[in-house]
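1. build the 3D model from these lines:
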Amino acid sequence: MQVQICSLNIVSEISVSFTPSILPSKCPKINVSNDIYEILKSNWNMGTFYLQEELKAVFLNHDNRVMGILPISVGTKTSCSCDLPKLLGAALKASCTKLILAHNHPSGSIKASKADIELTSQVNAACKLLNLKLLDHLILGDSGYCSMADEGLIL
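-> Sure, this is the predicted structure:
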């Protein structure tokens, strides 16, 4: 019988990197909620917009320039969950300082539900622990969008 001995000094090295494809100064700058709404509209798959909820995160640098959009989860016609470790891990890996959440309502309604407000509160609290700023949570529907920041729902 052959016994393999594993050295305690041999471990995998973890590397973290982020390689942007666009210079930060060339990325779109967000000044108001409509700015991000227009970017999201042009980056949303309208073929599934009315079939299922999708939650996305928009990562921004300190100058409010969009670094990228990350799909977080795909749900059902009436709900979508948020994988906080995936969201915050990606935000930290991208070295962003601010983020915006966005999800669609397949029903077309842009009214924030109780679950939407609770999710926003949870994400906001988690962001504060990591020195990240949740700027907004947009709900997209067929008549436009609702900005939870504009509605005073993000403290």
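2. all contacts plus neighbour counts: C-alpha atoms, from now on.
-> Fine.
3. between the two ends of stretch 87-107, how far is it?
-> With C-alpha to C-alpha, to the nearest Å applied, stretch 87-107 spans 25 Å between its terminal residues.
4. may I see the buried residues of that stretch?
-> Residues 87-88, 90-92, 94-106 are the ones in stretch 87-107 that count as buried (16 or more other C-alpha atoms under 10 Å).
5. residue contacts, Pro20?
-> Pro20 makes contacts with Met67, as judged by C-alpha atoms under 8 Å, 6 or more residues apart in numbering.
6. Proceed likewise with the subsequent sequence, for comparison:
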Amino acid sequence: METKVNEIAISYSGSIKTKLLPKVSSSRDAANLLYKHWDKQNIELYESFKMLLLNNSNKVKGIYTLSKGGITGTLVDVRIVFAVVLKSVTTSIILAHNHPSGTLKPSQPDKMLTEKIKKAGKLFDIKILDHIILSPDGEYFSFADDGIL
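-> Modelled structure (predicted):
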């Protein structure tokens, strides 16, 4: 009897020329780009977690939504983070989530998740450049600027 298995295909499709991709040079650049692409109708209703996928020149290849959660939190599976990062041949990422309450102070779970992703990134030589927390009015907190990354 023949044993059958599924074939796994991995692909990444990017239609924007590299020279046209936006470059991130600061936390403000990242926060502005993220806020521009956030769902404004729901930013104060529930938490979402996204990441900017960057190339070696800190140009943004894309934004990926990892999860949408509840009023006070959202779950992030680190395996999915790195499945997306590796599939897109990304060299660095910027993590981001919103706080519907407008509070910009990172919670202990926010800090623990960031550290977990940072440790996993080291295994793959993936740099975690920042973790941005957005408020509904466009203000932000940067882990990197605050020295806790």
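7. the residue nearest the centre of the second structure: which element?
-> Among the residues of the second structure, the one closest to the centroid is Met51, at 1.4 Å (C-alpha atoms, centre = their mean). In the assignment (DSSP states H and E), Met51 of the second structure maps to strand 48-54.
8. that strand vs the first structure, average distance?
-> In the superposition with the first structure, the average deviation recorded for strand 48-54 of the second structure is 0.4 Å (mean C-alpha distance after the TM-score superposition for the first structure).
9. quick one: the aligned residue in the second structure for Glu54 of the first structure from Asn56 of the second structure, how far?
-> Alignment note (TM-score structural alignment): Glu54 of the first structure maps to Ser48 of the second structure. Per C-alpha to C-alpha, Ser48 of the second structure is found 26 Å from Asn56 of the second structure.
10. check Ser135 of the second structure too.
-> Between Ser135 of the second structure and Asn56 of the second structure the computed distance is 28 Å (C-alpha to C-alpha).
11. before we move on, what about Ile128 of the second structure?
-> According to C-alpha to C-alpha, Ile128 of the second structure stands 12 Å off from Asn56 of the second structure.
12. what about the helices in the second structure?
-> Taking DSSP state H as the test, the helices found in the second structure are 27-36, 78-87, 108-124.
13. whereabouts in the first structure does the second one align?
-> Against the first structure, the aligned range for helix 78-87 of the second structure is residues 84-93 (TM-score structural alignment).
14. sounds good, over and out.
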